[in-house]
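Colleague: let's see this in three dimensions:
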Amino acid sequence: MLNKIKVLPVLLAICLIIPILGKITVNADYPIFYQRYSADPTALEYNGRLYIYGSHDVYKEGAGYIINDITCISTDDMKNWTDHGEVFNATTDSSWATLSWAPSVVYRNNKFYMYYGNGAGSIGVAVSDSPTGPFKDTRSGPLVSGSTPGVNPPSGFWCFDPGAFIDDNGQAYLYFGGNGESYIRVIKLNNDMVSVNGSATSMSAPRFFEAAYMNKINGKYYFSYSTNFSQGAAKIDYMVSNSPTSGFVYKGTILDNPPQNDYNNNHQSIFSFKGNWYIAYHNRALSTQIGLPSNVRVYQRNFCVDRLYFNSDGTIQKVQPTTNGLSQLKYVNPYSTVEAESMSQNNGIQTEACSEGGRNVSFIENGDWIKITGVDFGTGAASFEARVASATSGGTIEIRLDSPNGTLVGTCQVGQTSGWQNWTTKTTTVAGATGVHDLYLKFTGGSGYLFNINWWKFNKAVGSVTRTECESLTKSGTYAGNITSPFSGVALYGNGDACYNNYTFSDSKNYTIYVRGASNNSSTAKVGVYIGGTKAGTLNFAGTTASVQNVSFYTSAGTKEVKLQVDEDNGTWDAFVDYYEMTN
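Modeller: Predicted coordinates for the structure are as follows:
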């Protein structure tokens, strides 16, 4: 039996934290990824999702680092993360390597290329058609080693920590090395991305230790890395140049040694996602809170992510690790199928490979739960369904809002399905789920493991709700126009700006209009609702986080104009509107 572990509240950067192989009981909002210890993050954006790959720190007390596979997680909102499991294992997906340290992943030629360290002695490359693998290394040996022309390894040179980079002109480079200021190497990659072009050249950086990483930002090359310990705790520093291979000027520190890292070195990835810059790194927060001794937790690390900001001169502001520093970029749509292994937090569960593809939530016991942050129910859900399996008598899914013991909007009974991978879909009615909430699926039942869950979704009441996207409406006024950020919708900048269409009211009765919107700043944006030319009320959108506001009104049957219009503008705010839903 896997033991549950109680985790104390986390007081550091928004960490994607992974425990030892065992059950977790959590009393804090963060960490947000628990299934595995993972480190050395590298990030890749593809088709609107952010994928983070990292070394999987297998837990075995007294064994040191055990890293022979790569973990992958992804998100499209920076709050809820999907667990894709281990996407590469050096011992089974390569004919020559046994270790897979500190990966770097890039996309080219309609394929995904993963560069990894076979320990500190050589570098391999694995390829996949999907960002979630499986990745396969089909070479018979390393891509880069000490015998590669130009590497010329000095004493103590580490041939690892690859950082792949594709320049604007299409030339790809691989940066690598460690354990000395002049122990950085860079070599060109051929267009096939699985062979090198020419000889490696050398670079130097003050206090360079490892974690070579390259970005090109506004025409400049930013080389970041982990420092050594010659001047205290290791940091993430950076240099800037007009060339990808030479002429770098040291600029300073991006990230000091983060909290709960025991002053160990770090490994970073700097990336842009949906218009924002971020830095991913790791520390030892979870293993510290679990209470592992320092000689054990040094080998059990976890991902962290924070925002990254630039000064007007192109220099990078020093990152301040936060407890909850990332804004949710979009709300979760509960009316589409959501993978159960997508969550912001969990209590007790694990995940495993699913016979229907992907992964499922597994090893569920009484009192376990998963949390999904920022779910937009709009005008309301009528039913809930879940894809489940059980080899025992099953249990119950309690559908709750805002906390594990929050408002109960429904329960879904799960029975015996004659196997942990024999799937069936269970449905139940729900009531009271409207607007935006954090969703908790709490699992209850008897002793032992209860059931597995593959996916879930909600359904609206048939025919009771009509959603209209604001960007499809007619615009009027001086400044009204379509926008793509913070959502696809319409901006209403001043008095008289409006968007409208005709809507057919089937009966003479009470209706409620729900509108999702936001202000452009911390002020409250006010949007009037007009039905057939008569003002029905005002929507108040407080701050930049989108919310759903509503106005109720009575109207007679017939086709009438529905208009959202600014008429109380005082010059301190702009209004953004996403959609409206009409319900009776």
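Colleague: drop to CA atoms for contacts and neighbour counts, all remaining ones
Modeller: Will do.
Colleague: who are the contact partners of residue 301?
Modeller: Residues in contact with residue 301 (C-alpha atoms under 8 Å, 6 or more residues apart in numbering) are 17-18, 37-39, 57, 282-287.
Colleague: rerun that using 6 Å as the cut-off
Modeller: 37-39, 283-284 (C-alpha atoms under 6 Å, 6 or more residues apart in numbering).
Colleague: nearest residue to it other than its sequence neighbours?
Modeller: residue 284 (4.7 Å; C-alpha to C-alpha, 6 or more residues apart in numbering).
Colleague: roughly how far apart are the one you found and residue 302?
Modeller: Per C-alpha to C-alpha, to the nearest Å, residue 284 is found 6 Å from residue 302.
Colleague: to compare against the first, here's the next sequence to fold:
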Amino acid sequence: MEKTCATGFHNPFLPLNIYIPDGEPKVFEGRVYLYGSKDVFGGEYCCHKYHVYSADIEDLSRWTDHGPALASTDEYADEGITDGVPWSDGLLWAPDVVERNGWYYLYFCLSDGSEGVARSRTPYGPFTDARQICMNGEPISGIDPSVLQDGEEYYYTWGQGNCHMAKLRDDMCTLDETTYAEALISHEDGMQGFHEGSSLRKLGDYYCLVYASEYTKEYPNRGGAPTKLDYAVSKNIYGPYEYRGTIIDNTGVDPSSWNNHGSVIKIKDQWYVFYHGSSGNRKYNRRARVERIRVDEKNAVIAQARMTSTGFGDALDPTERLDAAYGCQVLGGAYFTEKDGLYPMVNITSGCSVSFRDFGYGENARNWEIELGIRALQAGTAILSVNGEEKARIAFAPETGQKTEDADANVLRARGLLEGLSGKAELTVSFLAQQEGELAELYWIEQRPEKL
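Modeller: Below you'll find the model as predicted:
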């Protein structure tokens, strides 16, 4: 059953209780569709079903959940979908979709290494008639399928460590072995550092391969975590591919950030990168995220983006109560979680901080009152900085502040004043404690112009 699941410009752009990693965006019939796997909070990678989400290209603030699109077990029968993968009960991992002759083909992989395709007459499914992807008469094995339509040809990429590619035959489930490439790029290719999550797109005369990268020069202590979406380009689809750089890095969205997966797309006149970020201080609980990007299509150059709290939007409305989990950069070991239907930042100790990019304070400078929804575990101080400049300090303790109406009666309103704000600005909340140990939990931020 379809339902509107998100309104407004935030990042993550779907509701905070929806965890969609591995997003592949596609535009069909005036709507942008998000195809991804589905995490369950508290679980590990993915589950046994897909949901498809879409938005009108004229209004990217309003997203629709089209309901279950494919399942690999019967556990979702009460949601109107039964097992559609006859050869496997594995978890459904990263998918992609392509259209041909009025059919929409959903390419998917499972946790047992098998890969398949199902089809539908609509971009949102349900997808049926699932078949395994085969080459040389045998099912292939791997992860992360992606398909590029290039004229009359359909190129299928997949793999971990090496990016494999072959053309699809007319049945859309058989790979032509005479067109097979073992490695367009690989994890051994120096700066290319291919890990997984290939997504092949066209930028002008170039083929652009977007992928999760293992390259760790900037983060030598990261342990090879593929948190970056990098890209490489070639004028020949079979390469050689020239490494061009990083599009987005999700390092800092969670202390345990591990992987990334996504792609780029032009919607009307604006380019975007879709990606994901984990939460809960785990590799999992991954939410769909998006950023605006600058792309030189003629020369196939993509400028690296920073993570924001706005996604499709230009700036956050300061007067809206904003859940802490819309912060885009967390330092010091704190993290966002799901707790009693709320989405706080927890495990806050002295030195932790969270940044929100960006709030829109208007053209004329004025003062703004700010409230923090804090559950204080000991006495401490919240330091508020705007664009790196300290603006205010708010002291709090377990017995101070005004109690709120929230489900957790221990959440207090901690109030302060930010002076002389205008334009777009990054707000950072840092914490200082008087003692060691956990200091507080941050639930929300709310601001209003000071009354004159």
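Colleague: nearest to residue 539 of the first structure, of the contacts of residue 301 of the first structure?
Modeller: Closest approach between those and residue 539 of the first structure, by C-alpha to C-alpha: residue 283, at 43.8 Å.
Colleague: who's in contact with the aligned partner of the closest one in the second structure?
Modeller: Using TM-score structural alignment, the partner of residue 283 of the first structure in the second structure is residue 277. Applying C-alpha under 6 Å, 6+ apart, one finds that residue 277 of the second structure lies in contact with 286-287.
Colleague: what do you get for residue 76 of the first structure?
Modeller: Residue 76 of the first structure makes contacts with residue 49, as judged by C-alpha under 6 Å, 6+ apart.
Colleague: so how far is residue 388 of the first structure from the residue nearest the centre of the first structure?
Modeller: Taking C-alpha atoms, centre = their mean, the centroid of the first structure lies closest to residue 75, which sits 3.3 Å from it. For residue 75 of the first structure, the distance to residue 388 of the first structure (C-alpha to C-alpha) stands at 23 Å.
Colleague: do the same with residue 458 of the first structure
Modeller: For residue 458 of the first structure relative to residue 388 of the first structure (C-alpha to C-alpha), the value is 15 Å.
Colleague: residue 126 of the first structure matches what in the second structure?
Modeller: Alignment note (TM-score structural alignment): residue 126 of the first structure maps to residue 118 of the second structure.
Colleague: ok, its match - how many residues close by?
Modeller: Counted with other C-alpha atoms under 10 Å, residues neighbouring residue 118 of the second structure total 24.
Colleague: show me the strands in the stretch 351-452 of the second structure, by range?
Modeller: Ranges of strands within the stretch 351-452 of the second structure are 353-360, 366-376, 380-386, 389-396, 402-403, 411-421, 424-433, 440-449, based on DSSP state E, counting those that start in this stretch.
Colleague: whereabouts in the first structure does the first one align?
Modeller: Aligned using TM-score structural alignment, strand 353-360 of the second structure spans no residues in the first structure.
Colleague: repeat that for the shortest one.
Modeller: Under TM-score structural alignment, strand 402-403 of the second structure corresponds to no residues of the first structure.
Colleague: swap in the third one?
Modeller: For strand 380-386 of the second structure, there is no aligned range in the first structure, judged by TM-score structural alignment.
Colleague: who touches that strand?
Modeller: Residues from elsewhere that reach strand 380-386 of the second structure (C-alpha under 6 Å, 6+ apart): 390-396, 426-433.
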